[in-house]
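> Dropping the sequence and predicted coords here.
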Amino acid sequence: MAAATGPEFRASARRGAGDTMRGRLILASACFVLVYGTIIGRLVQMGVSLPQESVTLGNAQAAVSAARPDILDRNGEILATDIKFASLYAEPRRVVDPDEATEQLATVFPDLGTDAVRQRLASKQGFLWLKREITPAQQAAVHALGIPGIGFLTENKRFYPSGRTVAFVTGHVNIDNQGIAGVEKYIDDQWLGDLQRAGMASNNFEPIKLSIDLRVQQVLHDEITAAMQRYTAKASAAVVMNVKTGEVVGMTSAPDYDPMNPAEALDPNNMNRASAAVYEMGSTFKVFATAMALDSGKVSITDSFDATRGLTIGGFTINDFHGKHRVLSVPEIFIYSSNVGTGREALKVGSQGQQEFLKRIGLMDKVPTELPEIARPILPKRWSDLVTVTVSFGHGISVSPLATAMAASAVMNGGILIPPTFFPRSEEEARLIGKRVLKQSTSEQMRYLMRLNVLAPGGSGKSADIPGYRIGGKTGTAEKVENGRYSSNKRFNAFVATFPIDDPQYLLLVVLDEPNPERPGLPATAGMNAGPTAGNIVGRIAPMLNVEPRFDDVDVPLMAAY
């Protein structure tokens, strides 16, 4: 058979050679795709796994390196600052021998020599904490062990140089240096938390200055702690405010807690009673009832009311603790702390007028201030005439000591309600946000009555008098409710004072919860415990606050008028 030749054969041969070449090219391309696909896949795998380990560590590093600003008192004294601590961590994927690592770590930290720790080190986690905030000696000991996959991160730990003294103002942070109470929480909620979450926190924050005076704060802490022990009271608290600016110069409560040990704050006994608790404030409310009556125009300071017998209303009879059983003038009602006389004044104003007045001076709302721990008042559900009378002398309504101090400052400063602040504020700034709630003349009359209560024979504020500092004040002794009834042997005592009374600069409120007689045979009224405590405080803090004593005849016109 003849061999195939010709044009057809040559074309077929060329097609066969082309098909073979294409096949080889496709095969080669597939090999390249396979090889490079494998390489790319491995790179992707490494990008997902290995870098993730460093990202986790990086996140931990960023979290612990985020600093907080120093907190200072008004004079520049440090109240809170950051100090550096080392913390121990592990990267289990890099731990060569988990068993040996566990045994070695246990030589420094016995509590790390457990099966649970061994299992964690044998895992494939990228990062885990082993021990937070270790000492330099412990860090050196672990470093000397040279365990692969074990390292240290430098953390910021909050330090409070004054300890318990300012704890209820500064608050505290958790183990991650995040504010969870007090001013620490406030600055986190306002701006610091957002910066930290955005990774923009730095170590160069400007310090934050408070209105608190550490010297005043130390006196308050010292005196209320001593008073609580002297009168075997359940608790105590005190607030000092600048009546012209609303600045809280000092605020404390006892029992207290150590902000370096936040777990103590969880004990209900260690709560902040100055702003986070409410009480029936007793006869200190007569400051507001009297101011209300005078400001309404329905009662004059020259008026008199019948207090010869109890005031019967709504089926109940209101009596005086130490009744005079006669007609009393308005000043006498105030200095003798007559429930009957004050109740009659309140009835002249009426239920609606009383509610409007208490609303106006801020006693029916939550105190507007920066501190997170602020309690809302507990108000009567139904405001009858009987409630109007009992509220006038501080029963049937519960407010915080801070709220009481805020309202009393308005009564003393000329009639301007200024929201309290824990940050510096000038008088000019205070005027811009202040709200007139009383006539100037009413404030002047109330200052007269407050000073009279300290100077006049039989005045309940005599125990707080400190020569030279012209203190005006009012006691409050409230029976506490127990099992739905007022107890005759459990009291909440208070004393509100302002000084110097002729030109008020500061207001002090002292409270004692369930005080007992200092010794057998003495009463446990506010004039016997809260009053003297307030006097001790004023005598110590007035020089610090540049209040100069006067020993002239400034009080002679007042006594002559009386």
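The structure has been received and is ready for your questions.

> drop to CA atoms for contacts and neighbour counts, all remaining ones
OK.

> now the strands for the stretch 151-300 of the chain?
Ranges of strands within the stretch 151-300 of the chain are 208-209, 235-242, 248-254, based on DSSP state E, counting those that start in this stretch.

> How about the contacts made by residue 180?
Contact partners of residue 180, counting by CA atoms under 8 Å, 6 or more residues apart in numbering, are 171, 172, 173, 174.

> ok so, going back, let's have the strands of the stretch 151-300 of the chain in TSV, adding mean neighbour count.
Shown next, in TSV, are the strands of the stretch 151-300 of the chain (neighbours: other CA atoms under 10 Å):
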stretch	mean neighbour count
strand 208-209	19
strand 235-242	28
strand 248-254	28
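
> Serialize those to TSV and add fields for distance to residue 552.
Formatted as TSV, these follow (distance: least, CA to CA, whole Å):
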stretch	distance to residue 552
strand 208-209	38
strand 235-242	25
strand 248-254	28
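
> Of these, which is nearest residue 363?
Set against residue 363 and scored by CA to CA, the strands of the stretch 151-300 of the chain come closest in strand 235-242, at 16.3 Å.

> just checking, what packs against that closest one?
Identification of packing neighbours for strand 235-242 by 3 or more CA pairs under 8 Å, 6 or more residues apart in numbering; DSSP states H and E yields helix 214-230, strand 248-254, helix 401-412, strand 506-513.

> this is the comparison structure:
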Amino acid sequence: MTMTLTDHPETLNRAPLARDESAAVAARKRQEQTRSRIVLAVGAFVLLYGIIGGRLVQLGASEPADAAARGSAASAVATARPDIVDRNGEILATDIRTASLYAEPNKIVDPDEATELITSVLQDLDATALRKKLSTKAGFVWVKREITPTQQAQIHDLGIPGVGFLTENKRFYPGGPAAAHIVGLVNIDNQGIAGIERTVDERGLSDLHNAGFAMKTNAQEPVRLSIDLRVQHVLRDELVGAMQKYRAVAAMGVLVNAKTGEVIALASLPDFDPNDPVDANKPDRLNRITAGTFELGSVFKSFTFAMALDSGKVKMTDSFDARSPIRVGRQLIRDSHPEGRYLSVPEIFRYSSNIGTAKMALAIGQETQQDYLKKFGLSTKLKTELPEVATPQVPRRWSTAAQMTVAFGHGIAITPMQAAMGDVALVNGGNFLSPTFFPRTQEQAMALATPMVSKKTSDEMRWLFRYNAVNGSGRHADVPGYVVGGKTGTAEKIANGRYVEGHYLNSFLATFPMDDPEYVLLVSVDDPKSEKPGLPALAAWNAAYVAGNVIRRSAAFLGVQPRTEQEGHPDAMLVSY
């Protein structure tokens, strides 16, 4: 039997339905695929922008290359320092801003090209060493510290990748060498290595640097010194002139306030320029005033007279036999200008008699002499704010010969600052003061003072100093109107352990005004030659002149008023003896 389509109508209806369902399924798949693609695309865009955004945040939060370089070199960047000023506020040392060139070798594409470009501007650099430095994978290296603005602009215009600049503090000294041995100097990192600069670091500035405050630029209180820059210029100028005039190898001087112990001026020549300290470490550039020891010759007699008078074993009215030289073993103690007679104590001082001074030392005894030397601070290291301080050289064995030669300044080497401070005590009423380079009132000084000699001894020493300036070897330092007093010293220099005749260290220790001492001045000229043929090369003919010139030119700055004396009127100080 044959079946036809009409016989089964349900079959006819099912075929179109199946086609519709297949089409729907295909449409749904296409929609799902499209949706998946859209989600994937959106996810990709979200991820991409997330990465970009995260990188932007990272870059925004991170330091720029310059700051990163600064961080890696924090311990090397020059420290900001306080200004150093004199007692009147004149700047002795200050910071200026300067650029330093650095490189990041790990970012340099061609070290050879970079080296060639940099050395075309900085021609003093070693190209081989620089190329080696730039060829590493280091993140930071210094190329050159403290370059000029012109050099900075030239290198900047070259556009070298991986090369940049850091702004640092550089120390500048407006006065150049004027107060070099007082102020001192700093190293390339602006850290104090000498003088008051080093003292400032030792008092805490270096701790700030080590703690990471190297780049701090906030204003710091200036460090005020006791120095008067005007007087400092006068002292140094006179010493420069003395070296030229007397063809000396060196010269030095120090001026101290006798009432406070403040150092007003200090100079030691040859010196150096702290702005370009290439000569600072040369042996002849040391600070002779505090870091050098010398036999000061007859200047030292001042202390022998003071101890003799203060001990009560010698009186101003005593006399000593100076007719003949004294022989001690192989040594012969003689006078350079013998009077050949008995000399009173003032005459021994005036004629600077070695024989008379040696006999005064014998009168007081070795033990008393050593006790007073210690009391005067002449046998121990002096305390001062300057780090450069030498220890005095005293006899190893205190024999009779040593006792007598030390009395007139042979066989004992002290710093000139020790001599000046000892003299301060001899004229200010007998009070020993430690020197200071910072301002100090008289009340503050007296609170720290220690008695050295009695006021009576101090008065007698002031009289002797004035007597010598009027009648003795100090006449060339006696500036009219300023009542100057003092003592000369002509000490033979030592070479290879022997005294060399004709070569001297000449000194003059001065005080003014002598009736009410305000200032003590010590001037020394090393190995001077005669100014003119026929003139002696002794202290009275050079060091005394220099001291007088310093007093004449600086007294007005110091507020010391000249006094008008009637012609022929006897010196008031000398009437009492």
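Okay, I see it. Predicted, not measured: the structure shown is a model, and the values here were computed from it.

> Serialize the contacts of residue 180 of the first structure to TSV and add fields for neighbour count and distance to residue 64 of the first structure.
As requested, the contacts of residue 180 of the first structure are exported to TSV (neighbours: other CA atoms under 10 Å; distance: CA to CA, whole Å):
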residue	neighbour count	distance to residue 64 of the first structure
171	27	20
172	27	17
173	21	13
174	16	12
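
> And the residues you listed, which is closest to residue 502 of the first structure?
Nearest member of the contacts of residue 180 of the first structure to residue 502 of the first structure, counting by CA to CA, is residue 171, at 35.9 Å.

> That closest one corresponds to which position in the second structure?
Under the alignment (TM-score structural alignment), residue 171 of the first structure maps onto residue 184 of the second structure.

> can you pull the contacts of its match?
192, 193, 194, 195, 196, 197, 198, 274 are the contacts of residue 184 of the second structure under CA under 8 Å, 6+ apart.

> Look up how far residue 452 of the second structure lies from the last one.
According to CA to CA, to the nearest Å, residue 274 of the second structure and residue 452 of the second structure sit 38 Å apart.

> coming back round to it: put together a markdown table for the helices and strands packed on strand 235-242 of the first structure, with distance to residue 318 of the first structure on each row.
Shown next, in a markdown table, are those (distance: least, CA to CA, whole Å):
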| stretch | distance to residue 318 of the first structure |
| --- | --- |
| helix 214-230 | 31 |
| strand 248-254 | 33 |
| helix 401-412 | 24 |
| strand 506-513 | 24 |
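
> closest to residue 62 of the first structure out of these?
When those are ranked by proximity to residue 62 of the first structure (CA to CA), helix 214-230 comes first, at 33.3 Å.

> okay, that closest one sits on what stretch of the second structure?
Against the second structure, helix 214-230 of the first structure falls on residues 229-245 (TM-score structural alignment).

> Of all the residues in that stretch, which ones are buried?
229-236, 238-240, 242-243 (16 or more other CA atoms under 10 Å).

> likewise stretch 205-220 of the second structure?
For stretch 205-220 of the second structure, by 16+ other CA under 10 Å, it's 205, 206, 209, 213, 214, 215.

> Same check on stretch 517-537 of the first structure?
Applying 16+ other CA under 10 Å to stretch 517-537 of the first structure flags 517-518, 524-537 as buried.

> Check the second structure for its longest strand and report it.
Ranked by number of residues, the top strand in the second structure under DSSP state E is strand 498-512.

> average gap between that strand and the first structure?
Compared with the first structure after fitting, strand 498-512 of the second structure has a mean deviation of 0.8 Å; criterion: mean CA distance after the TM-score superposition for the first structure.

> Could you tell me where that strand falls in the first structure?
Taking TM-score structural alignment, strand 498-512 of the second structure hits residues 485-499 over in the first structure.

> now that stretch, how far from the centre of its chain.
Here the centre of mass of C-alpha atoms in stretch 485-499 of the first structure, compared against the chain's by CA atoms, centre = their mean, to the nearest Å, lies 23 Å away.

> What of stretch 444-459 of the second structure?
Centroid separation between stretch 444-459 of the second structure and its chain, computed with CA atoms, centre = their mean, is 29 Å.

> For it, could you pull out the residues that count as buried?
Under the neighbour-count criterion of 16+ other CA under 10 Å, stretch 444-459 of the second structure has 445, 446, 449, 450, 452, 453, 454, 455, 457, 458, 459 buried.

> Reformat those as JSON lines; add secondary structure.
Shown next, in JSON lines, are these (DSSP: H, G, I helix; E, B strand; the rest coil):
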{"residue": "445", "secondary structure": "helix"}
{"residue": "446", "secondary structure": "helix"}
{"residue": "449", "secondary structure": "coil"}
{"residue": "450", "secondary structure": "strand"}
{"residue": "452", "secondary structure": "coil"}
{"residue": "453", "secondary structure": "coil"}
{"residue": "454", "secondary structure": "coil"}
{"residue": "455", "secondary structure": "helix"}
{"residue": "457", "secondary structure": "helix"}
{"residue": "458", "secondary structure": "helix"}
{"residue": "459", "secondary structure": "helix"}
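
> I'd like to know how far residue 45 of the second structure sits from residue 59 of the second structure.
Between residue 45 of the second structure and residue 59 of the second structure the distance is 21 Å, computed by CA to CA.
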